[in-house]
Each structure stands twice: as structure tokens, then as C-alpha cells.
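Q: dropping a prediction and its sequence here:
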Amino acid sequence: MSTPLVATNSRVKEARKLSRRSVRTERRLFLADGPKAVEGALSIEGCVVEVFATPAALEHHADLLAGATVTLVDERALASLSDSVSPAGVVALCHHIDAPLADVVTASTRLLAICADVRDPGNAGNVIRTADAAGADAVVLAGQSVDAYNPKTVRSTVGSLFHLPFAVEADPATAVRAAQARGLTVLAADGSGEVDLFGADLAGPTAWLFGNEAWGLPAELAALADHRVAIPIHGRAESLNLSTAAAVCLYASARAQRT
């Protein structure tokens, strides 16, 4: 077994630079931290450049890492590459996997999540994970949304980032129009919407449009949707947070499309 690389090794230092969005964007590379993320990355041909692992993790995850290009690192080096409080010992260096909008929103798309200006990494990751669980076909991160490859976003998807296609689109309106052009009904999740979620027709191809955590959807963007849909609040809560609202909406569509 080769001697593990240390934190001051040049390869480890170069990989550590991917904690910055500008470097990730320039190099089209990112780090996937933890066994679930690494497993998902390894399931996509050509995604993984190499896997950094401690000797203990290599032994523990022998089946997962079989056939992968593994670089041994010591505990301190691994911790410098991980965003987790308790690193699991494996981090994959990966190529970006987002696809063009036209390849993600297609004529066969039946359930789509569009995130417009979603800034919180955890929220974005939870929406991606929920979309995956609900059987959605794809996700679009639009406008000033958080980087999909932010370490916290990747970790919060728990591997789902690698399970369904996603696109990054600078203009949310372009994403909405692309969905409509492909025959999807665009529903804006809006607390003041004119349609009640549980009275809405959700059986057809649908794109859900979710807005920013703090201020929701801009009026001009919500106006582009075919309908604005409100989740009824039966108790005294003022509203639902973004990831919870997305889960309710996506599962309502999933249920309607499967009955």
C-alpha cells in the first residue's frame, strides 16, 4: 500500500481549491463528499476523476471503491477536503454533470422542478432530493440560485444529485418558457395563489416553479406561470418553508400522475 498523501501535498491543495465557486466553475470540477455521494458519482460513466480515501475508509468501503481510481490520503488531508463535521473518509473529484436546458426539459418530461433564485444550499439540495424521491424527471436551478456543486448542496442531496438530470439556467423566465414549449403546465408555488393545491388538476405534465426562501417569486415571473397555486394552511402557521412546500407540491403531482 502506498504512503497516504498529507494535507500539504500539491494534489490535495489543488483539490481543496474547489471549495471556491469560481474555481469549480473555471475547472468544471467539484468534490463529492461521503459514501452516498461517491456511490452516485461512480454510477455515472466518466464523472469521477479520482477518489481520495483514508486507508481505513478504503478497507471499509472496499466494495464501493472496487475498480475506482483511489488516492490514499491521511486523516488530516481528507478532513481538509471534506465539508462535513465528521468526514466519512471518502471524497470523489468529479466532473460537472449539469446538462443544457434543452436536454433536460424534453417532450417526455412529465414532472419538473424549477428553482428560481434559491440561495440556501440545504434548501436546494433538499429540493433535488425530494424531486428524486417523487420521481421527477429533472430539476432546473435558475437565476441567482446557489451553485449545485456547493459542498453543502451536494451533501444535502444524499446522492440524488447524481440520480436525475439537472440544468443551470441564468434566466428563470427562459426555463419557464422552455417547459411550456414542451407541453408542461407551469404551476407557481405561491401562498397567495388563486388555485388551491388540492383542487388543482395535476394529472398532466407539470413544472413546479419555486421561488426564493425569503421573498418568494417576483410578480413578473409568477405571472408567466399558467397558474399560481397555494398550499392551504389549516393551522396558525404563517407559511411553509421552501423545502417543505416543494415536497408537498411534488408529491401531490406524483400521486395525481400515478392514479
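A: Looks like it arrived, so ask away.
Q: C-alpha only now, for contacts and for neighbours.
A: Fine.
Q: list the contacts of Ala133.
A: By Cα atoms under 8 Å, 6 or more residues apart in numbering, no residues touch Ala133.
Q: wait, Ser156 sits on Thr130?
A: No: checked against Cα atoms under 8 Å, the pair Ser156 and Thr130 is beyond contact range at 10.7 Å.
Q: so Gly125 sits in a helix?
A: Yes: the assignment for Gly125 (DSSP: H, G, I helix; E, B strand; the rest coil) places it in a helix.
Q: tell me the contacts of it?
A: With contact set as Cα under 8 Å, 6+ apart, Gly125 has these partners: 148, 152-157, 161.
Q: mind telling me what element Leu250 is part of?
A: Leu250 is part of helix 242-257 when elements are defined by DSSP states H and E.
Q: in stretch 129-142, what counts as buried?
A: For stretch 129-142, burial by neighbour count (16 or more other Cα atoms under 10 Å) applies to 129-132, 134-142.
Q: helix, strand, or coil at Arg16?
A: helix.
Q: can you pick the most crowded of the contacts of Gly125?
A: Highest neighbour count within those, by other Cα atoms under 10 Å: Val154, with 28 neighbours.
Q: how about the helices in this structure?
A: 10-16, 21-27, 35-42, 55-60, 62-65, 75-81, 101-104, 121-133, 151-156, 172-181, 219-222, 242-257 (DSSP state H).
Q: nearest to Asp190, out of these?
A: helix 219-222 (8.1 Å; Cα to Cα).
Q: and that closest one, which residues are buried?
A: So, applying 16+ other Cα under 10 Å, buried residues of helix 219-222: Ala222.
Q: pull the residues that contact it.
A: With Cα under 8 Å, 6+ apart, helix 219-222 has contacts from 172-173, 188, 228.
Q: can we see that at 10 Å?
A: For helix 219-222, the external contacting residues (Cα atoms under 10 Å, 6 or more residues apart in numbering) are 116, 172-173, 176, 186-190, 193, 209-211, 216, 228.
Q: now stretch 71-81
A: By Cα under 10 Å, 6+ apart, the residues outside stretch 71-81 that reach it are 1-9, 11-13, 15-19, 31-33, 50-58, 82, 85-93, 151.
Q: returning to that earlier point: how about TSV for the buried residues of stretch 129-142, with distance to Ala247 added?
A: Listed next are the buried residues of stretch 129-142 as TSV, based on distance: Cα to Cα, whole Å:
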residue	distance to Ala247
Arg129	9
Thr130	6
Ala131	8
Asp132	11
Ala134	8
Gly135	12
Ala136	11
Asp137	15
Ala138	15
Val139	13
Val140	16
Leu141	16
Ala142	19
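Q: put this beside the first:
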Amino acid sequence: MALDFTEPFTERTARIVHAAKLHKAKERHKAGKFIIEGENAVDAAVSTGAATDVFVTEAAAQRFDYILTAAGYMGVFVHPITEGAAKYLSDTITTTGLFALCRPVLWSAGKILAGSPRLVSVPVLTSEPGNAGTLIRTSDAMGADGVIFAGETVDPLGCKVARASAGSLFHVPVARERNIADVIGQLRKAGMQILASAADGEVDVADADLSQPTAWLFGNEAHGLGALLEEADVRVRIPILGRAESLNLATAASICLYESARALNSHP
């Protein structure tokens, strides 16, 4: 796709400044849009209709021409930018030179649970963007029906979360509900068993009954689930066979979700 740099400099600059502000949650809420960066995320945003604008450097346009072609078909506005502008827009040390502005894609917990889900991830008080994005990506890969971030968590629409999700933010329903008790209540109302990943759980993950609709509670990276462990129907442990002291959040969640997906696919 040929890039047109004839747009007046002042208009181009204003557009870039506005886009850069979207790295802040307050500005995202105010504008009703969020910014993402990178091939996988932008490709998914364009193909699912979430993207409204794409910003791209000349070098990136050559690398990701297929995305720009799709953007043209989807009616997405494409804005050429300089390498300097790309560094200004990016929140990474090395930028890809490809960005998109997107409409909000978050669901409500109620909407996710209204569809008779069989597998739902519930990260509680998750604070690390990389872990949040990885949980979304893993949930998507394991065929989960949704991800519900519960409590005061990192914003799922943050650029770092979207990048870590590798496009899955646009493929699997994601919600963010600050009232944890309300989320637990909605899970029970939906008829899901609630399991919690816990180092001292009473049941090994290999022995847990995962053949029924299941919601997994995954705790905060530093403090776990705390008193919320008592809200679970079953507390499930992952046996540590080697000398590692523990598993990090994303790894533990991946194992639990895989075992659930395997059981559910064995009992359709």
C-alpha cells in the first residue's frame, strides 16, 4: 500500500499526540478507544473489525502490507508516520512501527456467563500486564468461553496486555468486574463449579473432576487468593516433582486450563 505523507504536519502531529495519550487508562476511558502495537495484535484487531485507525512507518508498511490491505477492505483509516513518531507512540524499547486505535472490546461478566459457558478463567487482582495477556492467550488457546478479571486488576485494554495476548484479546470474550463477590455470585448462578489453583490444595489437578462446567480462580502474583480460597468448591494443587519452590501464575493457569480443556473435550 502506498503511503501518503501529504497530510498537513499540524494535523498529523495532533493525531499522533492524541493516540499516544491512550497509554493512560483515564484517556482511554475518556476517548472510548485504546491503542495497541505489533503484528499479531493489529492483525487481529483489523480482521475482527475492532480497529478504526492504523499508524504505520514506511518500513513497517513493507513488512506488514497484508495487514494494510486488509485494513483497506475493512474501511480502516491508515496513517503514515515517521520512525520518530513511532518511538513516541510505542511503550517498548524497540518498536515495530505498526499501531492501531481500537474500539473497546470488553464484555460484561453477565454476557459471558449467559451463553452456558463450559470453561471460564477468573484472574483475581492480577497486576502484571504480561501475566494478564498470557492468561488471555492461554484461555483462547484452550477454548475457554471467556476471561473475567475480578477485583482491582490491570486494565485488559492496556497496550502491554494486548501485546502479551498476541491477538487473543480480540478472539476470546474478556470482562473486567471490580466486585469480586458479585463475580463469584454470577458464576454460581450460571451453574459452574468454582475451582481455585492453590499450592496446598486438597486435590491434585490430575484427580479433579473437570468434566463439568468449570470456572478457575487464579490469584494475585504476590499474594495468591487469600481468603477467597474459601469461596472455591475445590482447591486444586499442581504437584511439584522437581526442586522448584512454586509455579508462576501464568504457568499454573496454563496447566489447569489444559487439563480442563482435555477433560471437557473427552466428555462433550
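A: That came through, no problem. Just so it is clear, the model here is predicted, and its values are computed rather than measured.
Q: ok, back up a step: list the residues that contact both of Ser156 and Thr130 of structure 1?
A: By Cα under 10 Å, 6+ apart, the residues touching both Ser156 of structure 1 and Thr130 are Ala124.
Q: counterpart of the helix holding Leu250 of structure 1 in structure 2, which residues?
A: On the basis of TM-score structural alignment, helix 242-257 of structure 1 is assigned to residues 249-264 in structure 2.
Q: same question, stretch 75-86 of structure 1
A: Taking TM-score structural alignment, stretch 75-86 of structure 1 hits residues 83-94 over in structure 2.
Q: so which bits of that stretch are buried?
A: 83, 85-86, 89-90.
Q: and it, how far apart are its ends?
A: One end of stretch 83-94 of structure 2 to the other measures 11 Å (Cα to Cα, to the nearest Å).
Q: likewise stretch 118-137 of structure 2?
A: 17 Å.
Q: that one corresponds to what range in structure 1?
A: The aligned range for stretch 118-137 of structure 2 is 110-129, by TM-score structural alignment.
Q: one step back: tell me what the helix holding Leu250 of structure 1 is packed against?
A: Where contact means 3 or more Cα pairs under 10 Å, 6 or more residues apart in numbering; DSSP states H and E, helix 242-257 of structure 1 is packed against strand 111-116, helix 121-133, strand 185-189, strand 206-210, strand 227-230.
Q: can you put these in a markdown table and add distance to Ser239 of structure 1?
A: Below are these laid out as a markdown table (distance: least, Cα to Cα, whole Å):
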| stretch | distance to Ser239 of structure 1 |
| --- | --- |
| strand 111-116 | 18 |
| helix 121-133 | 16 |
| strand 185-189 | 12 |
| strand 206-210 | 14 |
| strand 227-230 | 10 |
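Q: quick one: which of those is nearest Ala41 of structure 1?
A: helix 121-133 (14.9 Å).
Q: hmm, back to that, out of the helices of structure 1, nearest to Ala200 of structure 1?
A: Ala200 of structure 1 lies closest to helix 242-257 among the helices of structure 1, at 9.6 Å (Cα to Cα).
Q: my guess is Ala263 of structure 2 contacts Leu210. True?
A: Yes: in this structure, Ala263 of structure 2 is within contact of Leu210 by Cα atoms under 10 Å, at 5.7 Å.
Q: show me which of these two is the more surrounded one.
A: Each of Ala263 of structure 2 and Leu210 has its neighbours counted (other Cα under 10 Å); Leu210 has more, 22 against 16.
Q: OK, contacts around the alignment partner in structure 1 of that one?
A: Using TM-score structural alignment, the equivalent of Leu210 of structure 2 in structure 1 is Leu202. Going by Cα under 10 Å, 6+ apart, Leu202 of structure 1 touches 111, 185, 187, 249-250, 252-257.
Q: nearest to Ala41 of structure 1, of those residues?
A: Leu111 (23.3 Å).
Q: so how far is Arg21 of structure 1 from the closest one?
A: 29 Å.
Q: quick one: which of those two has more around it?
A: Leu111 (25 against 19).
Q: OK, contacts around Leu247 of structure 2?
A: Per Cα under 10 Å, 6+ apart, neighbours of Leu247 of structure 2: 199, 238-240, 253.
Q: how about the contacts of Gly125 of structure 1 in TSV, adding distance to Gly67 of structure 1?
A: Shown next, in TSV, are these (distance: Cα to Cα, whole Å):
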residue	distance to Gly67 of structure 1
Ala148	27
Lys152	27
Thr153	27
Val154	23
Arg155	23
Ser156	26
Thr157	24
Leu161	22
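Q: nearest to Val105 of structure 1, of those residues?
A: Here the nearest of those to Val105 of structure 1, counting by Cα to Cα, is Leu161; it sits at 16.5 Å.
Q: counterpart of that closest one over in structure 2?
A: Checking with TM-score structural alignment, Leu161 of structure 1 has Leu169 as its match.
Q: do I have it right that that match meets Ile148?
A: No: assessed by Cα under 10 Å, Leu169 of structure 2 is found out of contact with Ile148, at 12.0 Å.
Q: what do those two both touch?
A: Joint contacts of Leu169 of structure 2 and Ile148 (Cα under 10 Å, 6+ apart) are 106, 136, 156.
Q: could those go into a markdown table alongside distance to Ser246 of structure 2?
A: Shown next, in a markdown table, are the shared contacts of Leu169 and Ile148 of structure 2 (distance: Cα to Cα, whole Å):
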| residue | distance to Ser246 of structure 2 |
| --- | --- |
| Leu106 | 32 |
| Ile136 | 21 |
| Pro156 | 26 |
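Q: from those, which is closest to Val46 of structure 2?
A: Comparing every one of the shared contacts of Leu169 and Ile148 of structure 2 with Val46 of structure 2 (Cα to Cα), the shortest separation belongs to Leu106, at 16.2 Å.
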